[in-house]
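Peer 1: got a sequence here, can you build the structure:
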Amino acid sequence: MSTGAEDGTTSDHTPDGHGSRQQRSFFKELPVLIGIALILALLIKTFLVQAFSIPSNSMQNTLQVGDRVLVDKLTPWFGSEPERGEIVVFHDPGGWLNEAPVPQPSGVGGAIQTVLSGIGLMPSASEQDLIKRVIAVGGDRVQCKRGGPVEVNGKPLDEKYLFPGNTPCDDKPFGPVEVPVGKMWVMGDHRQDSLDSRYHQKLDNGMIPTEQVVGRALVVAWPVTRWSALPVPDTFDQKGLAAKAVSSAPAVAGVAGAVPLVLWRRSRRRRAAQSTVGQQPGAGAERVPGG
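Peer 2: Predicted coordinates for the structure are as follows:
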């Protein structure tokens, strides 16, 4: 019986065989596969979901230092505005982050960080973002007297999410404040360690333009032992809280199919608010690295 060497054939396992050709083909395609993966990661970060790292105590105990939260960036593209009780990431409107310019990374390490931050695998050194809870939105009247609760449109909030031992506003009472349309009033859950709207009333009365919102924080994704959803507290669903019927529904009917969970929950809260409006008319800013 002849062997491969005798009859002129070659084995698939020889350096010149089919296996070697497959290996070479794989290495030729590898850069293309990596490029596609990077493009997909960039698109996801830009339009869908982005991870942000929590650098401070201002949102304790809801968010801890070192937590990484996933932020929904899709719904704002369709005109959906922030709602009361949501935790949102927003750009510094100016004057909230009174710090020296962040030094930009240089050299090979800097180039690597720039690439990885661009696709969402590392925080960006240049992003000027913050994270707080939305307390009041356009059309609302919000206030908090020393020793009392925060009131939105005359309704007291039962803020069980506050850091243990904190009071709603004893360190910085405020109001009443009228929130203009297109703006929002935000506060940290750790009231005694949060430089929020209360401390920036000389800058646009402490209001944040909704156009500065990056997105809504959905879940704590890291560390795994801290994994949890970030729902809107029940106190923001109480009857009569809305000052008027909310008119910020997404303009595109098909949006609900694209992001069913977020928009379904928002629609349910809007219907509840609208059904009660006629019955009960309502009367540490810290940079959040994005990755």
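
Peer 1: switch to C-alpha atoms for all contacts and neighbour counts from now on
Peer 2: OK.

Peer 1: I'd say residue 218 and residue 74 touch.
Peer 2: No. Using Cα atoms under 8 Å, residue 218 is not in contact with residue 74, being 11.9 Å away.

Peer 1: overlap in contacts, those two.
Peer 2: Common neighbours of residue 218 and residue 74, using Cα atoms under 8 Å, 6 or more residues apart in numbering, do not exist here.

Peer 1: report the separation between the nearest residue to residue 209 once chain neighbours are set aside and residue 194.
Peer 2: Take residue 209 and drop its neighbours on the chain: the residue closest to it by Cα to Cα, 6 or more residues apart in numbering is residue 183, 4.4 Å away. If you measure residue 183 against residue 194 using Cα to Cα, to the nearest Å, the figure is 19 Å.

Peer 1: same thing with residue 219?
Peer 2: For residue 219, the distance to residue 194 - Cα to Cα - is 21 Å.

Peer 1: how about residue 182?
Peer 2: Separation of residue 182 from residue 194 (Cα to Cα): 23 Å.

Peer 1: the more surrounded of these two?
Peer 2: Neighbours were counted for residue 182 and for residue 194 using other Cα atoms under 10 Å; residue 194 has more, 21 against 16.

Peer 1: that one and residue 186 touch, don't they?
Peer 2: No. Shown here, residue 194 and residue 186 do not form a contact pair, counting by Cα under 8 Å, at 10.3 Å.

Peer 1: give me the element residue 36 is part of.
Peer 2: Element membership of residue 36, judged by DSSP states H and E, is helix 18-43.

Peer 1: and that helix, what's buried?
Peer 2: For helix 18-43, burial by neighbour count (16 or more other Cα atoms under 10 Å) applies to 38, 41, 42.

Peer 1: ranges for the strands of the stretch 1-150 of the chain?
Peer 2: 49-53, 68-72, 87-91, 129-137, 141-144, 150-152 (DSSP state E, counting those that start in this stretch).

Peer 1: off-centre distance for the last one?
Peer 2: Distance, stretch centre to chain centre, for strand 150-152: 24 Å (Cα atoms, centre = their mean, to the nearest Å).

Peer 1: which ones are touching residue 131?
Peer 2: 59, 87, 88, 89, 90, 288.

Peer 1: and this one, so I can compare the two:
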Amino acid sequence: MSSSASLPVSRPRRWWPWIVLIGLLLLVVLRGLVVETFSVPSASMSPTLHVGDRIVVWKPGAHDLHRGDLIVFDGDGVFAQSPPAPGGLAGAVRSVGTVLGVRVGETDYVKRVIGLPGDHLQVGSDGVLMVNGAAVDENYLPAGTSSSATAFDIRVPAGRIFVMGDNRIASDDSRNHLGDPGGGTVPEDQVIGTVTWRYWPLGSWGTLR
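Peer 2: Below is the predicted model:
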């Protein structure tokens, strides 16, 4: 009586763990280099942005700024004092977070670009913003609001930008730091990116560019 040789049982290859891993790596790369999300913490950008709005920031936009852009930037050393660098486990966690595009314990601000490097900005007693000698129509401001109740005259230094919140009577911005080093301006290399989209609340979702 003949017996047939037993054949080895083939097991299907499990690709899904690799697919999940690749997907997670792509998300990390996108978050670290391309996009990042933020929650608006205050009313300083009202009526354009409101407390609790969730926004998407386009990080490559940090290298191509225009007047009027909405931006998110790291305010450490500009509008806020830089905290001492943490050591030990906290420092390691912060370093990993930076690599992954997640800032831990830092101060980020959302404001509007008013002046670019080399721009001459002026606001007189009439509250009208002048950029390089021309009046600016800031139609994004609340009705009846002047450009600034604080008069100023500044030439934006090279490599820096001048920013203000749309809620001019309740915004901590470049005007509040005119006497600080840099005249309240923000280094371009501290800009995280431009605000391009609001995805929450659902009733207000849409582009902001």
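
Peer 1: in the second structure, what range does stretch 131-140 of the first structure match?
Peer 2: Using TM-score structural alignment, stretch 131-140 of the first structure corresponds to residues 110-119 of the second structure.

Peer 1: let me see the contact set for the residue nearest to residue 118 of the first structure when sequence neighbours are not counted.
Peer 2: Excluding its sequence neighbours, the residue lying closest to residue 118 of the first structure (Cα to Cα, 6+ apart) is residue 42, at 6.9 Å. For residue 42 of the first structure, the contact set (Cα under 8 Å, 6+ apart) comprises 118, 119, 120.

Peer 1: quick one: map residue 42 of the first structure onto the second structure.
Peer 2: For residue 42 of the first structure, the residue aligned by TM-score structural alignment is residue 28.

Peer 1: same deal with residue 67 of the first structure?
Peer 2: Using TM-score structural alignment as the criterion, residue 67 of the first structure maps onto residue 53 of the second structure.

Peer 1: surely that match touches residue 40?
Peer 2: Yes. Here residue 53 of the second structure reaches residue 40: they are 5.3 Å apart, a contact under Cα under 8 Å.

Peer 1: ok, residue 114 of the second structure to residue 147 of the second structure distance?
Peer 2: Noted for residue 114 of the second structure: a distance of 11 Å to residue 147 of the second structure, by Cα to Cα.

Peer 1: before we move on, the earlier item: now do the contacts for the residue nearest to residue 209 of the first structure.
Peer 2: Going by Cα under 8 Å, 6+ apart, residue 183 of the first structure touches 137, 138, 207, 208, 209, 210.

Peer 1: how many neighbours does the last one have?
Peer 2: Read it as residue 210 of the first structure. 20.

Peer 1: before we move on, what about residue 109 of the first structure?
Peer 2: If we define neighbours as other Cα under 10 Å, then residue 109 of the first structure has 9 of them.

Peer 1: cool, the one 10 residues further on as well?
Peer 2: Residues within reach of residue 119 of the first structure, counting by other Cα under 10 Å, total 21.

Peer 1: nearest residue to it other than its sequence neighbours?
Peer 2: In this structure, residue 119 of the first structure finds its nearest non-sequential neighbour in residue 42, 4.5 Å apart by Cα to Cα, 6+ apart.

Peer 1: look up how far residue 39 of the second structure lies from the residue most central in space within the second structure.
Peer 2: Nearest to the centroid of the C-alpha atoms of the second structure, with distances taken as Cα atoms, centre = their mean, sits residue 72, at 1.9 Å. According to Cα to Cα, residue 72 of the second structure and residue 39 of the second structure sit 11 Å apart.

Peer 1: residue 57 of the second structure too?
Peer 2: Where residue 39 of the second structure is concerned, residue 57 of the second structure sits at a distance of 11 Å (Cα to Cα).

Peer 1: repeat that for residue 50 of the second structure.
Peer 2: 10 Å.

Peer 1: the residue mapped onto residue 202 of the second structure from the first structure: neighbour count?
Peer 2: Residue 202 of the second structure maps onto residue 224 in the first structure when the alignment is built from TM-score structural alignment. Neighbourhood size, residue 224 of the first structure [other Cα under 10 Å]: 10.

Peer 1: re the thing from before, so for the residue nearest to the centre of the second structure, what's the nearest residue that isn't a sequence neighbour?
Peer 2: residue 110 is the one closest to residue 72 of the second structure (Cα to Cα, 6+ apart), at 4.4 Å.

Peer 1: dump the strands of the stretch 1-150 of the first structure into TSV; add distance to residue 198 of the first structure as well.
Peer 2: Putting the strands of the stretch 1-150 of the first structure into TSV (distance: least, Cα to Cα, whole Å) gives the following:
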stretch	distance to residue 198 of the first structure
strand 49-53	24
strand 68-72	24
strand 87-91	16
strand 129-137	11
strand 141-144	10
strand 150-152	12
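
Peer 1: nearest to residue 261 of the first structure, of the ones you listed?
Peer 2: Nearest to residue 261 of the first structure, of all the strands of the stretch 1-150 of the first structure, is strand 68-72, at 11.1 Å by Cα to Cα.

Peer 1: the closest one against the second structure, how far on average?
Peer 2: Taken over the aligned residues, the distance from strand 68-72 of the first structure to the second structure averages 1.2 Å (mean Cα distance after the TM-score superposition for the first structure).

Peer 1: give me the stretch of the second structure that stretch 183-197 of the first structure matches.
Peer 2: Under TM-score structural alignment, the match for stretch 183-197 of the first structure in the second structure covers residues 160-174.
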